[in-house]
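# Just to be clear, the model below is a prediction. Sequence and coordinates:
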Amino acid sequence: MSTPDLGLPMTVPAPGLPERVRIHEVGPRDGLQNEASTVPTEVKAEFIHRLADAGLTTVEATSFVHPKWVPQLADAEELFPRVRDLEGVRLPVLVPNSRGLERALALGAHRVAVFASATESFAKANLNRTVEESLAVFEPVVTRARDEGAHVRGYVSMCFGDPWEGAVPLHQVVHVCKALLEMGCDELSLGDTIGVATPGHVLGLLSALNEAGVPTDVVGVHFHDTYGQALANTLAALQHGVTTVDASAGGLGGCPYAKSATGNLATEDLVWMLQGLGIDTGVDLGRLVATSEWMAGRLGRPSPSRTLRALSHKEQ
């Protein structure tokens, strides 16, 4: 009797789900940003190339934040030219202010992101400003980026819970999301920064956004797996019609300004679920797993991705 091939999940589509999902890979930026030891620029560049080779069409490359605040990403000017010519791959970069935007544009970046907060406490901790002050800083950044023909993503952190303030009222999140869209952002990413969301909460926020005039097709989701809810929350978002999901290869990353934030949703775990549902991502799971194993080796520790661990164990 032959041994069954358990390398890929059985495909059983579920009703009411999108045919295709775009994975917004954040490993090279969000995943590496708070690593204690400096990752060499050439390793970061190879990481991005390997992710692209695995079929990921959106790979967030780096951040043009001041090196004092995120030392790990101080090599943005050196890194971005090494990857910017990858064919068919979107390479968004984070820009915290006008200076960061000018640095990114000078290197030929065509996709940028700003990083807002839905709560006052996190805005103070991460941006050293109030929510309204931070939005005022972003407005000329978004305007300038759009004038230069760049695509702009608006991250909204602490959409579901805040370590200082607790549960976040839906109307606060809706306010920040609408402000970002009104100033010209092309898309939004709803961040569950400390991983406290549950599926009903996700559906409630998405419905509240729709009721306020924010269409689902400009919304992406960014879940952390602190309480093991990231995939359940993702499925709820897909059922609502969301087709953009943030994830980090190998489950790398968290948030340096929110100590209770554990790792991002692992891209391998997301791809396994989507493949089982018959949803197209364009990602080769085997190549992705190999890439995350390679990166884990460079970081000197195992990946928290359950899918990666399961598939790696089968090969031993």
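All right, it came through fine.
# okay, CA-based contacts and neighbour counts for the rest of this
Fine.
# can you count the residues close to A116?
Counted with other C-alpha atoms under 10 Å, the neighbours of A116 add up to 25.
# Helix or strand: which one has it?
Under the assignment given by DSSP states H and E, the secondary-structure element containing A116 is strand 111-117.
# And that strand, what does it pack against?
In this structure, strand 111-117 makes packing contacts with strand 93-94, helix 131-147, strand 151-157, judged by 3 or more C-alpha pairs under 8 Å, 6 or more residues apart in numbering; DSSP states H and E.
# helix or strand right after it?
Using DSSP H and E, the helix or strand that directly follows strand 111-117 along the chain is helix 120-122.
# what does that next one contact?
130-131, 158, 162, 164-165, 257 (C-alpha atoms under 8 Å, 6 or more residues apart in numbering).
# and which of those is nearest to A208?
Compare each of the contacts of helix 120-122 with A208 using C-alpha to C-alpha and the shortest gap goes to M158, at 16.0 Å.
# Just give me the neighbour total for the nearest residue to that closest one once chain neighbours are set aside.
Residue nearest to M158 in three dimensions, not counting chain neighbours: T193, with 5.3 Å by C-alpha to C-alpha, 6 or more residues apart in numbering. T193: 29 surrounding residues under other C-alpha under 10 Å.
# next one: A249
31.
# didn't it look like it was pressed against E25?
Yes - applying C-alpha atoms under 8 Å, one finds A249 in contact with E25, separated by 7.1 Å.
# sorry, back to before: deepest of the helices and strands packed on strand 111-117, which one?
Looking across the helices and strands packed on strand 111-117 with neighbours counted as mean count of other C-alpha atoms under 10 Å, the highest average goes to strand 93-94: a mean of 26.
# ok, and what's touching that one?
The list of residues contacting strand 93-94 from outside it, by C-alpha under 8 Å, 6+ apart, reads 60-65, 104, 109, 111-115.
# helix, strand or coil for the spatially most central residue of the chain?
The structure's the chain has its C-alpha centroid closest to D246; by C-alpha atoms, centre = their mean the separation is 3.7 Å. The assignment at D246 comes out as strand when based on DSSP: H, G, I helix; E, B strand; the rest coil.
# Comparison target below:
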Amino acid sequence: MEQIDILVSEVGPRDGLQSLQQIMPTAAKCEWISLLAAAGVREVEVGSFVPASVLPQMADTAEVVAHAKTIPGLDVAVLVPNLRGAENAVKAGADKISIPLSVSETHSLKNVRRSHTQMLEEIHSIAELIAAQPAERRPYFEVGLSTAFGCTLEGPVSEELVVRLAVLAIEAGAAEVGLSDTTGYANPAQVRRLVKKVWDAVGRERLNGVHLHNTRGQGLANALAAMDIGITTVDASMGGIGGCPFAPGASGNIVTEDLVFLVEAMGLRTGIDFDGLLRARNYLAGALPGVEIFGFTPEAGLPRGFQNT
């Protein structure tokens, strides 16, 4: 498989769809994921193991994981809110499990109904569950530090608390932490500063990725700031769909198509083919009639003479 410089992790099937009133049929989700993989996308967060009563959009995650696991070379990621969700994810065969640990405790109580102490206990239990699996069935375990740059419910978030929770998450057994701008508060200077602080506390190998929202139009600027200092994984959502249903106003992930163009235009490799990406986008638009999708690059087209690296 071709070596890449930046891993663009597609989160649309989870973060994108969870915020929509419309429920995408399982067969359509599976076809969309197949088209993403055919375009060269290497990691897809295909769903979330949460109760269907909370997010009916995610009720078919086990079925979607089963399909995604048949696609050669695709890393199948899922989000879980607790140990029970992790048990279901392990049973389904997910390659990667992420759990949100909101730095804003108010958001944590709203999002997963648990305090910091309770979430750290869940993280420890999940780490034990994973360690007990045979090596070939052991998923990678990441803790996403949600609201790391600010919170619509609490306002500013302490950077020292972000760092402390990163350390505690690693001590509890997570392989890695990620920084999430759940509410679109971040700016490039803040991104650079906070990434470096977490690196100093847990080591560079324990923080490789960021999850950024474009709520205030800063998404690509923040992604560039992160990549400039050495971050190698950036989450994005096709068409910019998504947000957090438990954080008012947190609309809009980074548009996958625009992020891929940014990275490739700088001469870095994503391994993603634009023609294939646009086929996946067109399919998504047809599968979600009436849902607005975004993106400058698909609207404007690629510059004359532009080629994927």
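Thanks, I have the structure now. All of these numbers come straight from a predicted model, not from anything done at the bench.
# Can you give me the TM-score here?
With the length set by TM-score structural alignment, normalised by the length of the second structure, the two chains reach a TM-score of 0.91; 296 aligned residues with a C-alpha RMSD of 1.8 Å.
# how close does the counterpart of the residue nearest to M158 of the first structure in the second structure sit to G217 of the second structure?
Using TM-score structural alignment to pair residues, one finds that T193 of the first structure aligns to T182 in the second structure. With the distance defined as C-alpha to C-alpha, to the nearest Å, T182 of the second structure ends up 14 Å from G217 of the second structure.
# got any residues that touch both of these two?
Shared contacts of T182 of the second structure and G217, defined by C-alpha under 8 Å, 6+ apart, are absent.
# Burial check on R304 of the second structure, number of neighbours?
Here the number of neighbours of R304 of the second structure (other C-alpha under 10 Å) works out to 6.
# What about L311 of the first structure, how many residues nearby?
For L311 of the first structure, the number of neighbouring residues by other C-alpha under 10 Å comes to 15.
# That one: helix or strand, and which one exactly?
Remark: L311 of the first structure resides in helix 306-315, with elements defined by DSSP H and E.
# buried set for that helix?
Across helix 306-315 of the first structure, burial judged by 16 or more other C-alpha atoms under 10 Å covers 307-309.
# repeat for stretch 84-94 of the first structure
The neighbour-count check on stretch 84-94 of the first structure (16+ other C-alpha under 10 Å) flags 84, 89-94 as buried.
# Narrow the contacts of helix 120-122 of the first structure to those that are buried.
Buried, going by 16+ other C-alpha under 10 Å: 130-131, 158, 162, out of the contacts of helix 120-122 of the first structure.
# Could you export these as JSON lines, including distance to A52 of the first structure?
Listed next are those as JSON lines, based on distance: C-alpha to C-alpha, whole Å:
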{"residue": "T130", "distance to A52 of the first structure": "37"}
{"residue": "V131", "distance to A52 of the first structure": "35"}
{"residue": "M158", "distance to A52 of the first structure": "29"}
{"residue": "D162", "distance to A52 of the first structure": "33"}
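# Please report how far A223 of the second structure lies from F246 of the second structure.
Counting by C-alpha to C-alpha, the gap between A223 of the second structure and F246 of the second structure amounts to 23 Å.
# Let me know how buried A221 of the second structure is, in neighbour terms.
16.
# before we move on, what SS does L179 of the second structure have?
Under three-state DSSP, L179 of the second structure falls in the strand class.
# Enumerate every residue touching it.
Taking C-alpha under 8 Å, 6+ apart as the definition of contact, the neighbours of L179 of the second structure are 144-146, 148, 195, 207, 209-211.
# Compare the residues you listed with the first structure and list the overlap.
Checking the contacts of L179 of the second structure against the first structure (both residues aligned by TM-score structural alignment, their matches' C-alpha atoms under 8 Å), the contacts still present are 144-146, 148, 209-211.
# from those residues, which single one is nearest I272 of the second structure?
For I272 of the second structure, the closest of these turns out to be G209, at 18.0 Å, with distances computed as C-alpha to C-alpha.
# Excluding chain neighbours, what is closest to P28 of the first structure?
The spatial neighbour of P28 of the first structure that comes closest, neighbours along the chain excluded (C-alpha to C-alpha, 6+ apart), is A61 at 5.5 Å.
# measure the one you found to L86 of the first structure for me?
According to C-alpha to C-alpha, A61 of the first structure stands 11 Å off from L86 of the first structure.
# Please apply the same query to G213 of the first structure.
Using C-alpha to C-alpha, one gets 36 Å for the distance from G213 of the first structure to L86 of the first structure.
# quick one: which of the buried residues of stretch 84-94 of the first structure is nearest K124 of the first structure?
L94 (18.6 Å).
# Aligned to that closest one, what sits in the second structure?
Using TM-score structural alignment, L94 of the first structure lines up with L79 in the second structure.
# Please report how far that match lies from K197 of the second structure.
From L79 of the second structure over to K197 of the second structure the distance is 25 Å, taken as C-alpha to C-alpha.
# What distance do you get for V177 of the second structure to A52 of the second structure?
27 Å.
# Break down the stretch 201-309 of the second structure into its helices, ranges please.
Ranges of helices within the stretch 201-309 of the second structure are 219-228, 256-265, 274-287, 296-300, based on DSSP state H, counting those that start in this stretch.
# which one in the first structure is aligned with H211 of the second structure?
Per TM-score structural alignment, the equivalent position to H211 of the second structure in the first structure is H222.
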